[in-house]
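> sequence plus the predicted model coming up.
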Amino acid sequence: MIGLIGILLSLALLIVLAYRGLNVIVLAPIMASIAVIFAGAPILATYTQVFMPAMGNFVVSFFPLFLLGALFGKVMSDSGAALRIAEWVVRRVGGDKAILAVVLACAILTYGGVSLFVVAFAMFPIAAALFREARVPKRLIPGAIALGAFTFTMTALPGTPAIQNAIPNPYFGTDGFAAPGLGIIAGLIMFAGGVGWLTWRSRRAAAAGEGYDDGPLMTTGADSAALTIDLGDDEGPGAAPRGEDGTGTQPEAGGTLTAVRERDLPPLWVAFLPVFVVIGLNLLLLRVVFPMMDTSYLAEERYGATELSMVQGNWGLIVALATAVVLAFVLNWRRLANPKKSFNSGTTASFLPIMNTASEVGYGAVIASLAGFVLVRDAIMGSSDNPVVSTAIAVSVLAGITGSASGGMGIALEALGQDFQSMAASAGIDMELMHRVTTLASGGMDALPHNGAVITLLAICGLTHKQSYKDVGMVAVVIPVVALAVVVALGSAFGAF
């Protein structure tokens, strides 16, 4: 019982201190040490023989994905390709449908491999201009961006290059296209439910006479990043302006969406081609190329004594992202103000995210090694005879506790992944269903108020939790949990499809 108290205390401190901004890389091993002390286990041995190997194994497995993803996001942002895609979507959908335009633009960018943080920074100025023109309350912008960037493109759509869709691969021998039918159903629930909610909220605000920024607590600093864009011909001008600080300029009086450009954006095909390569090449490799290859050498010890199914998920993403990065650099070389800086900045931007997640995985490995964790494991495993339900509960709870989709999933799979796999195999459950449920479960409860992406998004938009979290919580927590429940029910009844 004392060991269990130590585990709960360390988890509580991890939540509170991470929410207050302490770095998880250092915080996680310290909090793990508290649980170790309560359990009476040796601290140094646990740190060097349990924590560090688990942390290192995660880095070894997923560093290429973090690195290439960060590089891709950087070149798409610096070249203006991300803005070009966003502008095109806005023109096609129409400025009068501001919410739908923002959601779709964010979805295309994140599904194409652009980091959700890059998307948030790139989309806010566009969203501010659209919402101002359409007289949609500014407080709904975080919900629209979160819906497009943090939900169905992160966990549901088959083939999404998000790290949350890659982490289950080595645990279940699957790839990012696992259970595509169930993923699409979940994605449609999130998309339709989220857009429906935000539209309803917008109409209620309009009926009450609320405009873009009528809220009494509305901050004004972030509005300096708003911009004016052109809703005319999709091949014409219309880029986000860049002020001296690089953040943009204030819209013209009245919010008219007029073209203001200080640099050329790439042609539409140049902007979209790397995005198509990420998804298309990954699918081609997984379904055609890799199965045709002779990979018998993987059984050798020097290659990890494994098999193709355990590594092909990561292989496909590595090749697809690497190709997209090279292609994006080649096509946009002259548009990059400083290609060397973009390359170096993208590289260094990958370090903190992977180390944060890896440190949380190390924390999970320590907790799983303690005697008190038996009670936690038995409670989770005893929550249902259905391993699909148990997996959904475990990943959801840990993602909510840590405020991190990848972190919560990493902890759950590090601690219970083998148990989940064994239970599913014994019950004859398809590992593709386990993969999709695990991924979906990571993307619901993670977006509670202490989630780092939520906090960053609100800061970008210059809004508070009080003003905007109700809508973020509905589209990024409540509706994704409903989608997860539907997939669990369908998967339990009909299997993976």
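Right, received. Where do you want to start? Since the structure is predicted, the reported quantities are computational estimates derived from the model, not experimental observations.
> only C-alpha atoms for contact and neighbour calcs from this point on.
Noted.
> how about residue 241, secondary structure?
coil (DSSP: H, G, I helix; E, B strand; the rest coil).
> ok, now residue 227?
For residue 227, the assignment made with three-state DSSP gives coil.
> looking at it, it is touching residue 129, isn't it?
Yes. Here residue 227 reaches residue 129: they are 5.7 Å apart, a contact under CA atoms under 8 Å.
> residue 200: how many residues sit nearby?
12 (other CA atoms under 10 Å).
> and the one 5 residues further on, by the same measure?
For residue 205, the neighbour count with other CA under 10 Å is 16.
> host element of it?
helix 180-207 (DSSP states H and E).
> so how far is the helix or strand following that helix from its chain's centroid?
Using DSSP H and E, the helix or strand that follows helix 180-207 towards the C-terminus is helix 268-284. For helix 268-284, the separation from the chain centroid amounts to 19 Å (computed by CA atoms, centre = their mean, to the nearest Å).
> presented hereafter is structure B, for comparison with structure A:
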Amino acid sequence: MTVLLILLALGLLIAGAWAGLSVLVLAPLLAALAALAAGEPVLAAYTQVFMAAAGGFVVSFFPLFLLGALFGKVMDASGAARILASAIATAVGPANALLAVVLACAVLTYGGVSLFVVAFVAWPLARALFAETGLPARLIPATIALGAFTFTMTALPGTPSIQNAIPMATFGTTPFAAPGLGVIAAAAMLGLGMVWLLYRARVLAGDTPPQMHPSPPRNVPMPLWAALVPILSVAAVTLAMGWVVLPALETEYLALPLYGGTDLGRVGGLWSVIAALTIALVLALVLGRPPQMMKTLNDGAESALLPLFNTASLVGFGAVIASLPGFEVLRQSLDGLSGGNVVVTAALSSSALAGITGSASGGMSIALDVLGPSLLEQAMAQGVDPALLHRVVSVATGGLDTLPHNGAVITLLGICGMTHRQAYGDIFMVAVLAPTLACVLIMGLGMALGAF
């Protein structure tokens, strides 16, 4: 019965998000209703489970959301993001407008720009290219989603995304875990997504192109190299921190209770990404010199709050669901489907929770909080490299997370002025189905060949 409650709560969350209700309201309300229906103490479920999980997520990952939002806002305000996107579109050519938008989004997100910012930046570029080439406007959200929500978020090694950072603390890995499998997963997502978009463009040929509007004025354009350097620095600094700087430091103090009784292996990956985004932000400020710098930084800081608290609210919802008796039944069913294979267990559990919460980072946080230690123990017992679990969990959560109640989907559709009914079907194909198939592919390769 409680399993049905979980499914009902998920269905109501999706329906509410489809109708346009904020997950900040929906998530705690539905969590409370689910707890009440399951016979659990509602107030305790809210204050001790929901808020504890939501607050823990904010405490752990606030720096990444803040730095990512600041960096993205500076890149946008200085015109650097638009210069990069336009340069890629010019290089690829108008005839390849779909690929141009995808690659522009991919470069920006892999460089550390928040996908929410990328959506705002890519919309005017996509609108112009689609109008010029006669492509159907309803494909714009899916095209942006393919470039920003998929392979650069979970698969490409070294990406500074939160989804690539969370597994590092549990598995003691780096942002470059299982790089070969990550590249293969990324290629599969990009390939499958482009096949679908090109097919749909042919089917929908003749749809009315989007209405053109003048772009807002920008400051004097900077040279391309100045726009590119901050992006390139993210990967370079992440590598340098992980391979050179951090290993040379004395970090025995991390074992003290004051610092959580941890070690460099648990926090080194997160430190690397924080350092990389900080340096990229400084470079973007120095080279881009955005107008009204103080206002830009203030706006960037404020823009971090909505995605952070949306995700935290979904994490709280998922934590309440995970505390219900029916969740244990659901977890045992997933374990049964996995046949005891730790790779399959990790993928199924993290994917299911990402779907329940509508958030890759939220679902991953709950899955690793609840199952992380046991997954690591099973991996050691089965001779599975933790790097394989890192990459599989990351890619697995980047599929079902993009259901209709996902905050990024709702934001993207709002930016493009479209409804779920108009555009979500294509988003599902490129950002749910393609990543899921890519995950199955690397799971098979990883179990057969190990992490590489």
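Received the coordinates, thanks. Just so we're clear, the structure is a prediction, and the values are computed from it rather than from any experiment.
> do you know the score for how well these two fit?
The TM-score (TM-score structural alignment, normalised by the length of structure 2) is 0.93; 451 aligned residues with a CA RMSD of 2.2 Å.
> now the helix holding residue 205 of structure 1, how far from the centre of its chain.
The answer for helix 180-207 of structure 1 is 18 Å, by CA atoms, centre = their mean.
> try stretch 323-340 of structure 2
Distance, centroid of stretch 323-340 of structure 2 to centroid of chain: 25 Å (CA atoms, centre = their mean).
> what do you get for stretch 418-437 of structure 1?
23 Å.
> what does stretch 19-26 of structure 2 give?
20 Å.
> for residue 380 of structure 1, what are its contacts?
390, 393, 394 (CA atoms under 8 Å, 6 or more residues apart in numbering).
> next one: residue 70 of structure 2
Shown in contact with residue 70 of structure 2 (CA under 8 Å, 6+ apart): 281, 297, 300, 301, 304.
> and for the fourth one, the neighbour number?
To tie it back to what came earlier, the one meant is residue 301 of structure 2. Residues near residue 301 of structure 2, counting by other CA under 10 Å: 18.
> how about it, what's its partner in structure 1?
Superposed on structure 1 with TM-score structural alignment, residue 301 of structure 2 falls opposite residue 347.
> so who does that match touch?
67, 68, 70, 71.
> what helix or strand is the last one on?
Residue 71 of structure 1 belongs to helix 52-78 when elements are defined using DSSP H and E.
> flag every buried residue along stretch 126-143 of structure 2.
For stretch 126-143 of structure 2, burial by neighbour count (16 or more other CA atoms under 10 Å) applies to 126-131, 134-143.
> where's it relative to the chain centroid, distance-wise?
23 Å.
> try stretch 403-416 of structure 2
13 Å.
> what does that stretch contact?
With CA under 8 Å, 6+ apart as the test, stretch 403-416 of structure 2 has contacts from 13-18, 20, 23, 115-116, 119-120, 123, 140-141, 307, 310-311, 355, 357-359, 402, 419-420, 423-424, 428, 432.
> same question for stretch 287-302 of structure 1.
Here stretch 287-302 of structure 1 makes contact (CA under 8 Å, 6+ apart) with 303, 304, 305, 306, 307, 308, 312.
> from residue 365 of structure 2, how far off is residue 341 of structure 2?
21 Å (CA to CA, to the nearest Å).
> kindly report the same for residue 79 of structure 2.
From residue 79 of structure 2 to residue 365 of structure 2 the distance is 34 Å (CA to CA).
> likewise for residue 266 of structure 2?
Applying CA to CA, the value for residue 266 of structure 2 to residue 365 of structure 2 is 15 Å.
> could you do residue 395 of structure 2 as well?
14 Å.
> of those two, who's got more company?
residue 395 (32 against 27).
> and the gap between the more buried one and residue 340 of structure 2?
Where residue 340 of structure 2 is concerned, residue 395 of structure 2 sits at a distance of 20 Å (CA to CA).
> which stretches of the stretch 351-452 of structure 2 form helices?
360-382, 386-400, 407-416, 420-428, 434-449 (DSSP state H, counting those that start in this stretch).
> so for residue 182 of structure 2, which of those helices sits nearest?
With CA to CA as the measure, helix 386-400 is the member of the helices of the stretch 351-452 of structure 2 nearest residue 182 of structure 2 (6.6 Å).
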